[in-house]
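S.K.: From the sequence below, what's the structure:
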Amino acid sequence: MSTNIPSITMTIENYYLLLLSLCCTLVVAQLFVKEKKAAHLLFALVCGSIALATTKKLTQDSLNGYQYLIGMGACVTCNGFWLLARALFREKHAILKRHVVFAIAIAALVIWRQGYLFIDSQLHMNARGFFEWLNIAAYELTLLLSSSVLMLAFWEGCRGFSQSQGQEKAQRVLFLSAYFICVAGTKLIENRFADNREVQEWAVTSAAILIILTAQVLLYWRFSSQRTSTSIRCVESNEPTQTEDDIALQQQVEHFLIEQKGFLKEGLKVADLAQQFNEPEYKISRVIRQNLQARNFSQLVNELRVEHAKVLLQDPAKQHWPVLVVGLESGFASVGPFTRAFKIATGTTPNQFRKQNSQTQVLREAQE
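M.R.: As a prediction, this is how the structure comes out:
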């Protein structure tokens, strides 16, 4: 006696349902995150947008054009993922007003396109002239800007890669690897199977599943490790280690770095201070973390150098100095590390800071 067991075939519709279920699950999962960050909100928006895009595909043959209204909600995909990448890999000034405006502009173009398609499906406008040109222009501009933010998101993983260490470097490798597989893989399949729409859909859906799973892993990995580091620092700060020797060493470090402007010495390391004060390196690092409230020695030195550079950039007598010279005079070895440290601390590049200061100075003089 044989029993017929029905086989389950993974069709593209079933694959869509898998993606939809995954997105909905991950959106709900963000509700249970105790210490929510901007990255968690952005990830939920991206997952929700992908879920709506998938729902549109599943209902395109049954809603008689109303699927385009669902498609309006699928406006936070590439642009949202770019903002998510910034929130993941930038500690300061991750998302500013201009970034939000740029993302909203892309979302508005998507909404316009879907709205136009909905109206056309209901009224059969057969638009010509200006409206047809406007629709085509919006579509082409959306493709251009979406491609741009895809590259910008990839750049967020590359930015600061050489300076990263340990877990952070591993996280960046995971992000860049998954991102490259998704983008390059879908493009290759799109070219290889240009006449097979279903194969392309399989590739795009697989890429979406891979990238959102990678993003969820990174969210947990990065922010759980940050909480662990914070807990360790709290335990360290509560330990009764503030002795007279520590206070004296703090004064020595402050005197050397601030009063003697030791931070201007290129290539300055903790070992240099340890040798100068005849103290172990761990004591210098502990004083910097606990007494001077800095994350590490490099952060403290870079902050002092950036403050010095800001003074030089605002000095009217030094407006002719190139940014490279300002960086070298502030203790940086080259213009690259100077620009990166300056932007992390202020949110602007040295050139932008100088221009903003010059404009402010002109306005003040005009008011006087």
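S.K.: drop to CA atoms for contacts and neighbour counts, all remaining ones
M.R.: Will do.
S.K.: for the residue sitting nearest the centre point of the chain, what are its contacts?
M.R.: With distances taken as CA atoms, centre = their mean, the residue of the chain nearest its centroid is R86 (1.0 Å). By CA atoms under 8 Å, 6 or more residues apart in numbering, R86 lies in contact with 94-95, 153, 156.
S.K.: Here is a second sequence; please produce its structure as well for comparison:
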Amino acid sequence: MEVLRYFIFIYCFLGVFIAGGLFFKRRSPANITLAIFIFLFTLEQLDFLYTTSDIVLIYPEYYLLIYPVCLLFGPSLWMHFRYVQHPELKFKYTHLLHALPFLVFVVFLLAPIIKLEGAQRLEYTRINFNSHMMPLNYIRTTHVTFYGLLMLFVIIKNKVFRNNQQGVYLTVVAVIYFLTAVLQSYLTRFADSYRQFVLYFFLASTIVLIAGFVLYTYPEILIQLQKKYFSSSLKTTDRNRIVEKINNVTKDPFVFLNSSLSLNQFCDKIQEKTHHVSQVFSENFSTSFSNYLNLQRVEHAKALLRDRQQDHLKILAVAFESGFNNNVTFNKAFVKCTGITPGKYRKQSKKG
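M.R.: This is a model prediction of the structure:
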């Protein structure tokens, strides 16, 4: 068991690097929320090593300070789940309501203990472990398990695993999270001491790191898994109908110029289910809805940039006219589709 503790210590360093890499590599909501989850889990690991070693006796003032962070595991991973499933989703302050159980737990249940001095905290938890600390442990594990069940419920209800590559990824993430939550619940109930949680932290960290490495390095595995285990249930007639509807809508480019257009709104317009439309975009158009949306907007922007009568429009104005909310998003999408910036494209079109 002592060897596993060294592995967990190494995993902590890897967790910091991975979280930092995700956060600074591309600051998308999906990356940021996943980075937050990994960082929080790394803190939990460090707290486990600290709590189950003699260091806690030397520096007892830090005891229980990291204890409640697991109540943020579920919310951070749930938001990552939502942002991957719906890339167009915008942050709302109501999303912070997911952190409400964490605040209630800290303010009303943990604060009275935290107010004690470090040595007194250690003594208090030792004396009142069964009467006070075990109920708190059950609250933590119940909260973690709840979010695991929530993600599995959404996956099964909406058949997310059949949608596209992202659907399989979300399924893998949800299953891993739920299984580790079950293991945590089991150990909370039956473990003789907190030191026995070393198996939980080792397995959870190993699974997350391996899965993350495999999914990042070999993304084609997702496609193979999808074809082998999650074969499409969409009938040919339904598929052809949706393709025809998408093509018909595309004939009216102004549909895509609505800057607030989301996948749900698009599906409402063509009166089809969201997961079916996502599946058709992935399998028939070899792209996602958001990429397809950007492509149509870029085509409209190209037409404006070529039109000499629109030379008075600045690049930012062209971006707004094409359905983009800001110049940064417009430039990224334009370069991705054409390989050059909008300004350079305008200059080249004038030479031709």
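S.K.: Quick one: buried ones out of the contacts of R86 of the first structure?
M.R.: In the contacts of R86 of the first structure, burial by neighbour count holds for 94, 153, 156, counting by 16 or more other CA atoms under 10 Å.
S.K.: Quick check: closest non-adjacent residue to the second one.
M.R.: Translated: A153 of the first structure. For A153 of the first structure, ignoring the flanking residues on the chain, the nearest one in space by CA to CA, 6 or more residues apart in numbering is W82 at 4.5 Å.
S.K.: Quick check: which element contains the one you found?
M.R.: Here W82 of the first structure is covered by helix 78-89, with elements defined by DSSP states H and E.
S.K.: The helix or strand immediately after that helix in the chain: which residues count as buried?
M.R.: Note on helix 78-89 of the first structure: by DSSP H and E, the next helix or strand toward the C-terminus is helix 97-123. Buried positions in helix 97-123 of the first structure, judged by neighbour count with 16+ other CA under 10 Å: 103-104, 106-118.
S.K.: so what corresponds to the residue nearest to A153 of the first structure in the second structure?
M.R.: Correspondence of W82 of the first structure to the second structure, assessed by TM-score structural alignment: W78.
S.K.: Would you quantify the distance from that match to G15 of the second structure?
M.R.: Per CA to CA, to the nearest Å, W78 of the second structure is found 19 Å from G15 of the second structure.
S.K.: With F48 of the second structure instead?
M.R.: 15 Å.
S.K.: Helix, strand or coil: sort out the counterpart of F256 of the second structure in the first structure for me.
M.R.: Using TM-score structural alignment, the partner of F256 of the second structure in the first structure is Q293. Per DSSP: H, G, I helix; E, B strand; the rest coil, the local secondary structure of Q293 of the first structure is coil.
S.K.: what about Q293 of the first structure, distance to V301 of the first structure?
M.R.: Counting by CA to CA - Q293 of the first structure and V301 of the first structure are separated by 13 Å.
S.K.: Could you check which of these two has the larger neighbour count?
M.R.: Using other CA atoms under 10 Å, the more surrounded residue of Q293 of the first structure and V301 is V301, with 21 against 12.
S.K.: hang on, the earlier thing: looking at W78 and G15 of the second structure, which is more packed in?
M.R.: More crowded of W78 of the second structure and G15, by other CA under 10 Å: G15, with 24 against 21.
S.K.: pretty sure the more buried one is touching F39, no?
M.R.: Yes: if you go by CA atoms under 8 Å, G15 of the second structure and F39 touch, sitting 6.5 Å apart.
S.K.: Can you check which residues contact both of these two?
M.R.: Residues touching both G15 of the second structure and F39 (CA under 8 Å, 6+ apart): none.
S.K.: In the first structure, which residues correspond to stretch 330-350 of the second structure?
M.R.: So stretch 330-350 of the second structure sits over no part of the first structure, by TM-score structural alignment.
S.K.: hmm, who's touching that stretch?
M.R.: Here stretch 330-350 of the second structure has contacts from 294-295, 298, 302, 305-306, 315, 319, 324, using CA under 8 Å, 6+ apart.
S.K.: Likewise for stretch 235-251 of the first structure?
M.R.: Counting by CA under 8 Å, 6+ apart, 283-284, 287-288, 290-292 sit against stretch 235-251 of the first structure.
S.K.: Next secondary structure after the particular helix or strand that has A301 of the second structure in it?
M.R.: Here A301 of the second structure sits within helix 289-306, counting by DSSP H and E. On the C-terminal side of helix 289-306 of the second structure, the closest following helix or strand by DSSP H and E is helix 315-321.
S.K.: related to what we said a few turns ago, list the ones among the contacts of stretch 235-251 of the first structure that fall in helices.
M.R.: Among those, the members found in helices (DSSP state H) are 283-284, 287-288, 290.
S.K.: Closest to V27 of the first structure out of the residues you listed?
M.R.: Nearest to V27 of the first structure out of these is Q290 (CA to CA; 38.4 Å).
S.K.: what about the closest one, neighbour count?
M.R.: Neighbour tally, Q290 of the first structure, other CA under 10 Å: 20.
S.K.: ok, C337 of the second structure to F330 of the second structure distance?
M.R.: Taking CA to CA as the measure, C337 of the second structure falls 11 Å from F330 of the second structure.
S.K.: More neighbours: the two, which one.
M.R.: F330 (25 against 15).
S.K.: Could you list which residues are in contact with the closest residue to A74 of the first structure other than its chain neighbours?
M.R.: Nearest residue to A74 of the first structure, sequence neighbours excluded (CA to CA, 6+ apart): S49, at 4.2 Å. Residues in contact with S49 of the first structure (CA under 8 Å, 6+ apart) are 73-77.
S.K.: S49 of the first structure maps to what in the second structure?
M.R.: Alignment note: S49 of the first structure maps to L40 in the second structure; criterion TM-score structural alignment.
S.K.: cool, and W202 of the first structure?
M.R.: W202 of the first structure maps onto L199 in the second structure, by TM-score structural alignment.
S.K.: quick one: which helix or strand includes its match?
M.R.: Per DSSP H and E: L199 of the second structure is located in helix 198-217.
S.K.: what does Q252 of the first structure give?
M.R.: With secondary structure defined by DSSP H and E, Q252 of the first structure is part of helix 244-254.
S.K.: Please consider this matter closed, and thank you.
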